[in-house]
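J.: Turn this into a model:
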Amino acid sequence: MKKLLQKAIPKMYGFYFNILHLFSKEKSADLALRVFSVPRKGNILPHQKSFLSTARTQKIAFEDGLFMLYHWKGNGPTVLLNHGWESNSFRWKYLIEPLQELDYNIISIDAPAHGGSDGTLFTAVKYSRIIKDTIELYQPKIVIAHSVGAMATIFQESQKPHPFIEKFVFLGSPNRLEVIMRGYQELTSFNNSVYESLNKSLKAKFGYHIEEFNAANFAKKIKVPALIVHNPDDLIVPFQAMEEIAAAMPFATTYTSQTGGHSLYTQEVIDRVIEFLKEA
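T.: Here you go, the predicted structure:
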């Protein structure tokens, strides 16, 4: 019964978007974007609190609330960690501990509407503005980002590059927003008229049509060494995304992980990331 409801509820949303579109294209598009932008999970769970409490925490103001920042102090270079969709800073535990052993100064943030940050809505563009604020506050030499966090980071650095950043690591990054939005359309079964209205709405709100928002387009402006990691068995983001982004990024190195799926939590990935950070 539970599985049946999980499949039926998205279709009910799509049916409602289609009906509403007959009366108001704008309201239908706005509602479709709102539903798409609300994470279903990513709150801090009880078992995550203990580890996160080992960091110094700070809440920083942004446009519609406060976002949570965690700081594990070290004497080495500063590393900024940006998680992905429906996650929070706990997802970096597997990498934070090896970085601490090497005495890196570690900063991690919770995205809008995730973890300890305020808000109910998330977009990659909104996240990119929080990433920008954090970069300018802590001036990291290294930025490591996962999934949509990687897409948001690449977008941000295309808008305002920070010359003090020396290396990037992008894990399981999506490339084309169109792939994500077509997946959303398939899940909910809203029609192409709603899709086109949603496309126009995104252009008006963020300055890009869906088909224009591609990480590979933005990656051209990242001109420092970057490691891009992906797994061929990633069920969330197509493996092709790594190849497309890397082809556009002037100093990119790719690594095909044989483990980790989309999350890329494994020792194999940790070892490659640490190796990359140690490279001259």
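J.: contacts and neighbour counts: CA atoms only from here.
T.: Noted.
J.: now for the host helix or strand of Glu243, which elements pack on it?
T.: In this assignment (DSSP states H and E), Glu243 forms part of helix 240-248. Here helix 240-248 touches helix 215-219, strand 226-230, strand 252-256, going by 3 or more CA pairs under 8 Å, 6 or more residues apart in numbering; DSSP states H and E.
J.: who wins for proximity to Pro98 among the ones you listed?
T.: Among the helices and strands packed on helix 240-248, the nearest to Pro98 by CA to CA is strand 226-230 (17.7 Å).
J.: now the angle between strand 252-256 and the closest one, please.
T.: Interaxial angle of strand 226-230 relative to strand 252-256 (axes from the mean of the first three to the mean of the last three CA atoms, to 10 degrees): 20 degrees.
J.: Would you point to the one among the helices and strands packed on helix 240-248 that's packed deepest?
T.: Each of those was scored by mean neighbour count; the highest is strand 226-230, a mean of 25, by mean count of other CA atoms under 10 Å.
J.: Of the helices and strands packed on helix 240-248, which is nearest Leu4?
T.: Proximity to Leu4 (CA to CA) singles out strand 226-230 among the helices and strands packed on helix 240-248, at 32.1 Å.
J.: Packing partners of that closest one?
T.: By 3+ CA pairs under 8 Å, 6+ apart, strand 226-230 packs against strand 167-171, helix 240-248, strand 252-256, helix 267-278.
J.: right, and the ones you listed - which one's nearest Leu99?
T.: Nearest of those to Leu99, taken as CA to CA: helix 267-278 at 7.9 Å.
J.: Next, the buried residues of that closest one.
T.: Val269, Ile270, Val273, Phe276, Leu277 (16 or more other CA atoms under 10 Å).
J.: Make a markdown table from the helices and strands packed on strand 226-230 and add distance to Arg40 to it.
T.: Putting the helices and strands packed on strand 226-230 into a markdown table (distance: least, CA to CA, whole Å) gives the following:
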| stretch | distance to Arg40 |
| --- | --- |
| strand 167-171 | 22 |
| helix 240-248 | 25 |
| strand 252-256 | 30 |
| helix 267-278 | 27 |
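J.: quick one more, to check against the first:
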Amino acid sequence: MKKLKYFILTKSIGLYINSLSYIRPKKASHLAYRLFSEPRIGKLTKEKLPLALQDAKTETFYFNDNQFESYFWQGNENVILLIHGWESNASRWEKLLPYLKKTGSTIVAIDAPAHGLSAGKEFNVPTYAAFIDVAVQKFQPNFLIGHSIGGAACVYYQHKYQNNNLKKMVLLGAPSDLKTLITNYVALLSLNNKMVQLLENHFLQKFKFKFDDFSGQIFGKSLTIEGLIAHDIDDTIVAFDEGKKIASSWKNATFIETKGLGHSMHDDELYQKITSFLVGAKR
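T.: Purely as a prediction, here's the structure:
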């Protein structure tokens, strides 16, 4: 019954947007973009922080009119910056944190735009990358770990900002192509071709790029640091081929295929491989 209600709701919204595209195209494109870019879950409150974040020092940063939150665990000179994905927050690293702490490293995690304790309602990768850059300038990380769209943001960040101090990057279940995400969104709402063009025009005006141009596979060509890309063949959120696309163009990246982990990628063996890749395993 829930699936039926969800199906009817999404198709009804799509029908409304399609109809609106003929009479008020600008409003239609803004509505379609808003539904695409506003997370429904993932927010936190300071009064009810998840247990994984309660022992961290917190600091609020600002980028233009945006406010975002960081979490900090002091360690040695090795600094690891954690970048979570869509409709999540910094607490998603709860199961990986013990492995990273065993290495003695300093660990930093941030909440994405419109997630966790960070302000705003809109999420997009360019703004997320700008958040990452602010955190990088403050904490000077050697390593980045990104999950899902957070992984895509890491790739775009390094492509755009070319951080020479960054040594290694880990991507978990990361999508490559914006076009793929848009195609899935269009199919979910059954948007018509006119609406798709309006949406692309909106992206072009707002971000100065077309759907086909925003691709981890393209950005990967400019990456020279070492990389570790892990993707699960049973991932039903981000297709396995998306991870392979990024790996195909990133010359210094190693690809790990997993099975049975789904999109979360929580796994003791994988986490041991990640810590060994970054700073060497310590018991």
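J.: TM-score for the pair, please.
T.: Put the two chains on top of each other and the TM-score (TM-score structural alignment, normalised by the length of structure 1) is 0.95; 280 aligned residues with a CA RMSD of 1.7 Å.
J.: could the helices and strands packed on helix 240-248 of structure 1 go into JSON lines alongside distance to Lys25 of structure 1?
T.: Shown next, in JSON lines, are those (distance: least, CA to CA, whole Å):
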{"stretch": "helix 215-219", "distance to Lys25 of structure 1": "28"}
{"stretch": "strand 226-230", "distance to Lys25 of structure 1": "38"}
{"stretch": "strand 252-256", "distance to Lys25 of structure 1": "42"}
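J.: Nearest to Leu80 of structure 1, out of those?
T.: Leu80 of structure 1 lies closest, by CA to CA, to one member of these: strand 226-230, at 14.1 Å.
J.: about what we covered before: of the helices and strands packed on strand 226-230 of structure 1, which is nearest Leu102 of structure 1?
T.: With respect to Leu102 of structure 1, and counting by CA to CA, the nearest of these is helix 267-278 at 9.4 Å.
J.: how close does the helix holding Glu243 of structure 1 sit to structure 2?
T.: Helix 240-248 of structure 1 differs from its equivalent in structure 2 by a mean of 1.2 Å after superposition (mean CA distance after the TM-score superposition for structure 1).
J.: Can you check what angle separates that helix from strand 226-230?
T.: Counting by the same axes, to 10 degrees, helix 240-248 of structure 1 lies at 160 degrees to strand 226-230.
J.: equivalent range in structure 2 for helix 240-248 of structure 1?
T.: Mapping helix 240-248 of structure 1 onto structure 2 (TM-score structural alignment) gives residues 241-249.
J.: and the next element down the chain from the helix ranked longest in structure 1?
T.: Longest helix in structure 1 by number of residues, with DSSP state H as the criterion: helix 2-21. Counting by DSSP H and E, the next helix or strand C-terminal to helix 2-21 of structure 1 is helix 25-37.
J.: Show me what that following helix packs onto, helices and strands only.
T.: Secondary-structure packing of helix 25-37 of structure 1 (3+ CA pairs under 8 Å, 6+ apart): helix 2-21, helix 192-206.
J.: buried sites along stretch 10-23 of structure 1?
T.: The neighbour-count check on stretch 10-23 of structure 1 (16+ other CA under 10 Å) flags Pro10, Lys11, Tyr13, Gly14, Phe15, Tyr16, Phe17, Asn18, Leu20, His21 as buried.
J.: can I assume the fourth one is in contact with Glu186?
T.: When you say that, I think you mean Gly14 of structure 1. No: Gly14 of structure 1 is beyond contact range of Glu186, at 9.3 Å (criterion: CA atoms under 8 Å).
J.: where does the counterpart of Trp86 of structure 2 in structure 1 sit relative to Leu20 of structure 1, distance-wise?
T.: Per TM-score structural alignment, the equivalent position to Trp86 of structure 2 in structure 1 is Trp85. Separation of Trp85 of structure 1 from Leu20 of structure 1 (CA to CA, to the nearest Å) stands at 28 Å.
J.: Also Phe67 of structure 1?
T.: Counting by CA to CA - Phe67 of structure 1 and Leu20 of structure 1 are separated by 34 Å.
J.: Which stretches in the stretch 1-150 of structure 2 count as strands?
T.: Along the stretch 1-150 of structure 2, counting by DSSP state E, counting those that start in this stretch, strands occupy 57-63, 66-73, 79-83, 106-110, 143-147.
J.: Need the ones you listed in TSV (columns: mean neighbour count and distance to Leu97 of structure 2).
T.: Compiled in TSV, the strands of the stretch 1-150 of structure 2 are given as follows (neighbours: other CA atoms under 10 Å; distance: least, CA to CA, whole Å):
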stretch	mean neighbour count	distance to Leu97 of structure 2
strand 57-63	13	14
strand 66-73	20	10
strand 79-83	25	10
strand 106-110	24	8
strand 143-147	24	12
